[in-house]
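Student: Here is a sequence with its predicted model. Questions after.
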Amino acid sequence: MTDDSRQARWENRTQAPLAVASMLFLAAYAVRVLASGLPPAGRTACLAVIFAAWAVFAVDYAVRWRLSGQGPRFVRTHWLDTLVLVLPLLRPLRIVHIYGAVQHRRGKPRLALHARVVTYAGLSALLLGFAGALAVYQHEHAARGATIRTFGDAVWWTSATLATVGYGDVTPVTAMGRLVAVGLMACGLALLGAVTGSFSSWLLQVFAREDDERPPGR
């Protein structure tokens, strides 16, 4: 059996566990950040779930690196997986990856290419926005001079940042909050570019089809 087939079998078997780990990570992180009255035992349990989810991603990454036989080149060819392993806020994106894999496993995807791009971008924005709002709220709400005092403020700021609007009514003041802001700005630009490009391509196809269907002489 080749390494490629072994890697494919491993990826097929770990899709569901990785999706569950992503959801557990996001749920545990949300409870730890938002549940202000959580007892120490509960906070410890949430932290254990967070680290367990990271361990699942780390084991999966190490196994696929070993099965790929690519050596250090694996990091470059699987850059998204590397970022997901290093940056906790990106781990929920594995849910989007699993959604795409399920669509392809059923044969021909039910949605057209442009609809899939919009769907994936929407899911990514929703998951990134929620995780980003949690991270910003965690580091900002108790900081001196902070304008992001509530989780609602964090959600509003995250939505404006991902949409590349940037009203400026609330802004992060801590180093970690600004680091999260930079990541969200980059993700927002990428998602906006993907949706805009897909929509433009769809419009061009619609206009081209209308020209082809127009009777000659008109």
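Tutor: Looks like it came in fine. Predicted model only: the values in this text are computed from it and were never measured.
Student: use CA for all of it now, contacts and neighbours both
Tutor: Will do.
Student: How about Ile38: what's its closest non-neighbour residue?
Tutor: Rather than Ile, residue 38 is Leu. Leaving aside its sequence neighbours, Leu38 sits nearest to Arg32 (C-alpha to C-alpha, 6 or more residues apart in numbering; 7.5 Å).
Student: my guess is that neighbour meets Cys46, correct?
Tutor: Yes. Under the contact definition of C-alpha atoms under 8 Å, Arg32 touches Cys46, with a separation of 6.1 Å.
Student: ok, and here's another one to check against it:
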Amino acid sequence: MDDDSPMTRWERRTEVPLAIGSLLFLAGYAVHVLAHDLPEDAREACFSLVMAIWAVFLVDYLVRWRLSGQGRRFLRRHVLDTVVLVLPLLRPLRVVKLYDSVLRRRGEPRLPLYSRVIFYASLSVLLLGFSGALAVYQAEYKAPHATIVTFGDSVWWAASTLATVGYGDVTPVTPRGRTIAVAMMACGLGLLGAVTGSFSSWLLQRFSREGDEKPPGS
């Protein structure tokens, strides 16, 4: 039987609007950070849009907390939601969840488990990489002795960090930039572990099937 609790109904109603809001949040933040030639009023309008969408995220979080009836247990059971509220740049990852929900609503078969892990991890890397590159660029490009002075530098740094390569040719020098770097390193390790573990499990399953299919006495 499907869960028809007030919290579940709220999440169903807000799923698509919040996913769209997540993308608008990322777009508004990107314009605010990258469009240096825009008039100051336009940049401030983008920042206002970002803050307004973050306020919507906060309202959604508080409503779900209230509807859950879990009190403080809600914080322990929804750690990721709390982290995303504090670090709004991770909010676009909601699109990953939305994709799965859309397939369920339409009654379409979902991808096999291993394919879903790789698909979700790949999409998460793209969103995290772009968001992290924006955040680090904003923190670094005006800092004294900075090595990340263009958005291209920031994208290169984000890619090498998420891939756990870390060439060290460009590195954050500000406390804020280094804090973002630590978070991205942790995300990169987690995503790499998920993909590697899923691929290894798929290989073992394939080899096990091939072994079971061998004729007796071969």
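Tutor: Happy to help now that I have it. No experiment lies behind these values; they were computed from the predicted model shown.
Student: Count the residues that sit near the residue nearest to Leu38 of structure 1.
Tutor: One way to gauge burial is a neighbour count; for Arg32 of structure 1, by other C-alpha atoms under 10 Å, it gives 21.
Student: Helices of structure 2, start to end?
Tutor: With DSSP state H as the criterion, structure 2 has helices at 6-34, 40-68, 73-77, 79-86, 94-106, 113-140, 151-162, 175-212.
Student: other SSEs contacting the fourth one?
Tutor: In this case it means helix 79-86 of structure 2. Under the contact definition 3 or more C-alpha pairs under 8 Å, 6 or more residues apart in numbering; DSSP states H and E, helix 79-86 of structure 2 sits against helix 40-68.
Student: Which positions within the helix it packs on qualify as buried?
Tutor: 43, 46-47, 49-51, 53-54, 57-58, 60, 64-65 (16 or more other C-alpha atoms under 10 Å).
Student: before we move on, what about stretch 103-116 of structure 1?
Tutor: Judged by neighbour count (16+ other C-alpha under 10 Å), stretch 103-116 of structure 1 contains these buried residues: His114, Arg116.
Student: Any idea how far apart the tips of that stretch sit?
Tutor: Separation of the first and last residues of stretch 103-116 of structure 1 by C-alpha to C-alpha, to the nearest Å is 10 Å.
Student: next one: that stretch to chain centre, how far?
Tutor: Averaged C-alpha coordinates place stretch 103-116 of structure 1 at 19 Å from its chain's average position (C-alpha atoms, centre = their mean, to the nearest Å).
Student: neighbouring contacts of that stretch?
Tutor: Ser198, Phe199, Trp202 (C-alpha atoms under 8 Å, 6 or more residues apart in numbering).
Student: residues in contact with the most centrally placed residue in structure 1?
Tutor: To find the centre residue of structure 1, average its C-alpha atoms and take the closest one (C-alpha atoms, centre = their mean): that gives Leu93, at 3.0 Å. When contacts are counted by C-alpha under 8 Å, 6+ apart, Leu93 of structure 1 is found next to Ser22, Val84, Ser124, Leu127, Leu128.
Student: of all the residues you listed, which comes closest to Asp3 of structure 1?
Tutor: In terms of C-alpha to C-alpha, no member of the contacts of Leu93 of structure 1 lies closer to Asp3 of structure 1 than Val84, at 23.3 Å.
Student: Can you report how many residues neighbour that closest one?
Tutor: When neighbours are counted by other C-alpha under 10 Å, Val84 of structure 1 comes out with 19.
Student: Touching, it and Arg91? I think so.
Tutor: Yes. Taking contact to mean C-alpha under 8 Å, the distance of 5.0 Å between Val84 of structure 1 and Arg91 places them in contact.
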